[in-house]
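Student: Give me a 3D structure for the following:
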Amino acid sequence: MADTTFLDWPFFEDKHRELRDAIESWCCINLPADHSDTDAACIKLVNDLGAAGFLKLSAVDPSDPKPLDVRSLCIMRETLARHDGLGDFAFAMQGLGTGAISLFGNSQQQQWLNKTRAGETLSAFALTEPNSGSDVANIELSAIRDGDDYVLNGEKTWISNGGIAGVYVVFARTGEAAGAKGISAFIVPADTPGLTVEERLDVMAPHPLARLGFKQLRIPASNRIGEVGQGFKIAMSVLDVFRCTVGAAALGFARRALEETIARATTRKLGDGVLADMQMVQGHMAEMAIDIDASALLIYRAAWTKDMGAARVSREAAMAKQFATDQAQQIIDKAVQIHGGEGVRSGNTVEKLYREIRALRIYEGASDVQKIIVARQLLSQEERNAGTKRTQGHLHKGQAAAS
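Tutor: Sure, this is the predicted structure:
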């Protein structure tokens, strides 16, 4: 049984503890999913999560828009990931895929949320391109205004839910300025002529991913989300909300790895005792537990800060994502090592966790990118502090001269 003492931390309210109990019960009945057909599994998971009401947390209610509760998103992802990585993926993409509509869409555009929150339509976040990964400002897919329409041409790749989504939020270059200032966001229904699935992408932990083509794809200008040229701001705002939830998924994987390790170490015979009798193994388990709690503190600090009304939590979310995903990788590696040969047997739980965790250190901003974000925040704060000191210094000199 996973540790739940963290729910007593002051970050949480009763509704969060109740949510955790509800999703835990649902997971025990419905997960793990049948992974033999990844597309079918994802579609069923979204349908089932929607029917159970959990997808209401993934986006605002168009009839009563309240801010997203990021702590609830993190609890959902942590719990789902501990049971099944594909379950976490299915839930997460309903939130990330519609994040731009949820945060910036008008009332007409937000009608899509009725379908995604009910689990009737899968959503996708189409940002990455073959020549534009972490460097979002270099997006090349073009959106040219033609009367009351936009015409899109180009490619997107590594798109989660690519090929099975019913609606895509696509970021394209509208060209008002160079770099980040010339990007806009658009809603593209999956059945729009000109949208093609160029390639399905197979990865080490099977998830539905695709490379998409946009060939003279025409959509009405009313499908643009927000103002023209605001696409980069929109994308970063969405990632600001959902980035710490990636850390929460990693935390779920890490908690499961520790559970499996404890079970293995306390039952695996070694001489006259068991593996857990070895001080070295105890040391590894202690390190795993410490890293799990440290990750949880960073994740729920970031989520709580956002829920308390902070406009941006770029620094907090970057810290949470970088630390939690990197430490989960190490925790799972320790779990595999302690399991010995069984740890690398195909289908073993820790072997599956080993494949699941690696992608989280890449998507929604690779670990090194998160370090850059944190460093830039620190340097920016230092510049602001230095400016304040200079201003105060000038004031003091002026006051001294006046006296």
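
Student: from here on, contacts and neighbour counts on C-alpha atoms
Tutor: OK.

Student: Look up the closest residue to the residue most central in space within the chain, ignoring the ones flanking it.
Tutor: Compute the mean C-alpha point of the chain, and by C-alpha atoms, centre = their mean the closest residue is V246, 3.8 Å away. Once flanking residues are discounted, V246 sits nearest to K321: 6.2 Å by C-alpha to C-alpha, 6 or more residues apart in numbering.

Student: check which helix or strand covers that neighbour.
Tutor: In the assignment (DSSP states H and E), K321 maps to helix 314-339.

Student: Please spell out which residues along that helix are buried.
Tutor: 314-336, 338-339 (16 or more other C-alpha atoms under 10 Å).

Student: What's the first helix or strand after that helix?
Tutor: By DSSP H and E, the next helix or strand past helix 314-339 is helix 349-360.

Student: What ranges does this protein have for its helices?
Tutor: Assigned by DSSP state H, the chain shows helices spanning 14-30, 38-51, 70-83, 85-104, 112-117, 231-267, 279-307, 314-339, 349-360, 367-402.

Student: Let me know which of those helices is the nearest to L141.
Tutor: Nearest to L141 among the helices of the chain is helix 231-267; the distance by C-alpha to C-alpha comes to 12.6 Å.

Student: what's the spacing between that closest one and its chain's center?
Tutor: Here helix 231-267 is found 8 Å from its chain centre; the criterion is C-alpha atoms, centre = their mean, to the nearest Å.

Student: one more to put side by side:
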Amino acid sequence: MTAFSLEPAQLAWCADLRTLAAERLRPLADKGEPGHVNRALVAELGGLGLIGRLFTSGALDLCLMRESLAYACTEAETALALQGLGAHPVHAYGTEAQRARWLPRVTAGTAIAAFALSEPGAGSDAAALELRAEADASQAGRSSDTAQAGRSSDAPVLSAAPDGPARWRLTGEKCWISNAPEADFYTVFARTTPGAGARGVTAFLVPADRPGLTGRGLDMLSPHPIGALDFDAVPVTADDVLGEADRGFRVAMGTLNLFRPSVGAFAVGMAQAALDATLAHTAGRDAFGGKLRDLQAVSHQVAEMALRTEAARLMVHAAASAYDAGDPDVPRRSAMAKLLATETAQYVVDTAVQLHGARALQRGHLLEHLYREVRAPRIYEGASEVQRGIIAKELYARQEAR
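Tutor: Coordinates of the predicted model:
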């Protein structure tokens, strides 16, 4: 890892994380069952203090952690990231009671979190959510004028009914949810105001044991658990709201703006692993009377892999630093970082497979593993096409503001 403005201490920390991932986390990951939560691995991440660091450090630290872990153990990286994604809304928007109940367990690695945004008909178009949060019949006609207490200082306040918190019933489906159906709680986004688009969505903290909530695993390419959730009149109250009613889209976008650059960091870690494996292979492989690296067609491809990986890393670091500095240009920078890094990783891993030949397609080979892992980040947390749309929208908005 090089360049940008990383301090020697940061570079040393990244090196330590790569060693930690290879020596302590990789063995636990290998014992896990594909498609299921590896609770031993999550507990180790908690015991090492890495999950807790998600909530006390900035975006750049998050990116450094994800890139370093991904280099040696993608399973550990993903387990860490999913804890952060699912629990960050609680950390940033939750009440004191919500944070006290869940964050210590998340930090310790004993409670599994999940971010439940996508639906069968609303993936990239998050404003098209159809999971319904309908007012409980017993609450009909009540006014809401008593402020709910205990929220974090940066979170909006939700009003509650005079004789008790407002109540809703969640009905519908969520799909392609990481850690489902095995999570202990879900950050769920549901429509509280029909026809209001992004303005009519509310975020709820829903424990997995709520009546009416069921789930099933999906057989996906990714080795980590992904599932669907069914909500059959699942009860929630104002005590379960994260942020403010009808303002849940703010919770979702605030979370994604933080995590999108770090998805890019995950991709950069995979790209670097593929590049290093390719350097070693092409330097040692005999071919046509010399080594593979002696062939210009090969060496130029390796140079292109390195160029793109470093460019992606720099953009990820720049986006994360902008987030930490409170730059108003964060949505554009985050979208650019995720887009460039994930597309770059796809290219680098694919080229690495090509230069390795058939051996890279064998089950258990590093590149066979990376080839399966690298595809999904171009889709989740906003597909590449969505990122291009965000970038263009921000650019035109800046032009019109001049």
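
Student: Please work out the TM-score for the two chains.
Tutor: The TM-score (TM-score structural alignment, normalised by the length of the second structure) is 0.89; 371 aligned residues with a C-alpha RMSD of 1.6 Å.

Student: circling back: residue in the second structure matching the residue nearest to the centre of the first structure?
Tutor: By TM-score structural alignment, V246 of the first structure lines up with V263 in the second structure.

Student: Could you list the buried residues of stretch 153-173 of the first structure?
Tutor: By neighbour count on 16+ other C-alpha under 10 Å, the buried set for stretch 153-173 of the first structure is 153-173.

Student: Just the endpoints, please. Distance across that stretch?
Tutor: Distance across stretch 153-173 of the first structure, first residue to last, is 10 Å (C-alpha to C-alpha, to the nearest Å).

Student: Where does it end up in the second structure?
Tutor: Stretch 153-173 of the first structure corresponds to residues 171-191 in the second structure, going by TM-score structural alignment.

Student: So A320 of the first structure versus G247 of the first structure, what's the distance?
Tutor: 6 Å.

Student: Overlap in contacts, those two.
Tutor: S295, I299 (C-alpha atoms under 8 Å, 6 or more residues apart in numbering).

Student: Rebuild the helices of the first structure as CSV, extending it with distance to T192 of the first structure.
Tutor: Shown next, in CSV, are the helices of the first structure (distance: least, C-alpha to C-alpha, whole Å):
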stretch, distance to T192 of the first structure
helix 14-30, 34
helix 38-51, 20
helix 70-83, 31
helix 85-104, 17
helix 112-117, 15
helix 231-267, 21
helix 279-307, 35
helix 314-339, 34
helix 349-360, 30
helix 367-402, 34
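
Student: In stretch 14-24 of the second structure, which residues are buried?
Tutor: Residues of stretch 14-24 of the second structure classed as buried: C14, L17, R18, T19, L20, A21, A22 (neighbour count, 16+ other C-alpha under 10 Å).

Student: In the first structure, what residue corresponds to the fifth one?
Tutor: Mapped onto the first structure by TM-score structural alignment, L20 of the second structure lines up with W26.

Student: For the counterpart of I332 of the first structure in the second structure, which non-adjacent residue is closest in space?
Tutor: Matched to the second structure by TM-score structural alignment, I332 of the first structure sits across from V349. Closest residue to V349 of the second structure apart from its sequence neighbours, by C-alpha to C-alpha, 6+ apart: A274 at 5.7 Å.

Student: And that neighbour, what's its match in the first structure?
Tutor: In the first structure, the residue matched to A274 of the second structure (TM-score structural alignment) is A257.

Student: Is its match in contact with Q337, as I believe?
Tutor: No. A257 of the first structure is not in contact with Q337 according to C-alpha atoms under 8 Å; the separation is 11.3 Å.

Student: between the helices of the first structure, which one is nearest to V136 of the first structure?
Tutor: With C-alpha to C-alpha as the criterion, V136 of the first structure lies closest to helix 231-267 of the helices of the first structure, at 7.6 Å.

Student: and that closest one with helix 85-104, angle?
Tutor: 150 degrees (axes from the mean of the first three to the mean of the last three C-alpha atoms, to 10 degrees).

Student: Quick one: average offset of helix 231-267 of the first structure versus the second structure, please.
Tutor: With mean C-alpha distance after the TM-score superposition for the first structure, helix 231-267 of the first structure departs from the second structure by a mean of 0.6 Å once superposed.

Student: buried sites along that helix?
Tutor: Neighbour-count burial for helix 231-267 of the first structure, counted by 16+ other C-alpha under 10 Å, picks out 231-262, 264-265.

Student: I'd like to know which elements that helix is packed against.
Tutor: In this structure, helix 231-267 of the first structure packs against helix 70-83, helix 85-104, strand 183-189, strand 273-274, helix 279-307, helix 314-339, helix 349-360, with contacts taken as 3 or more C-alpha pairs under 8 Å, 6 or more residues apart in numbering; DSSP states H and E.

Student: give me the number of residues near the aligned partner of G227 of the second structure in the first structure?
Tutor: Counting by TM-score structural alignment, G227 of the second structure corresponds to A210 in the first structure. Using other C-alpha atoms under 10 Å, A210 of the first structure is surrounded by 22 other residues.

Student: corresponding residue for E75 of the second structure in the first structure?
Tutor: Counting by TM-score structural alignment, E75 of the second structure lines up with L86 in the first structure.

Student: same question but for A114 of the second structure, I mixed them up
Tutor: Structural alignment (TM-score structural alignment) places A114 of the second structure against A124 in the first structure.

Student: distance of the residue lying farthest from the centre of the second structure from T282 of the second structure?
Tutor: Residue farthest from the centre of the second structure, counting by C-alpha atoms, centre = their mean, is G289 at 46.4 Å. In this view, G289 of the second structure and T282 of the second structure are 13 Å apart by C-alpha to C-alpha.

Student: do A228 of the second structure as well
Tutor: 43 Å.

Student: repeat for D232 of the second structure
Tutor: Counting by C-alpha to C-alpha, the gap from D232 of the second structure to T282 of the second structure is 56 Å.

Student: again, but for E310 of the second structure
Tutor: In this view, E310 of the second structure and T282 of the second structure are 20 Å apart by C-alpha to C-alpha.
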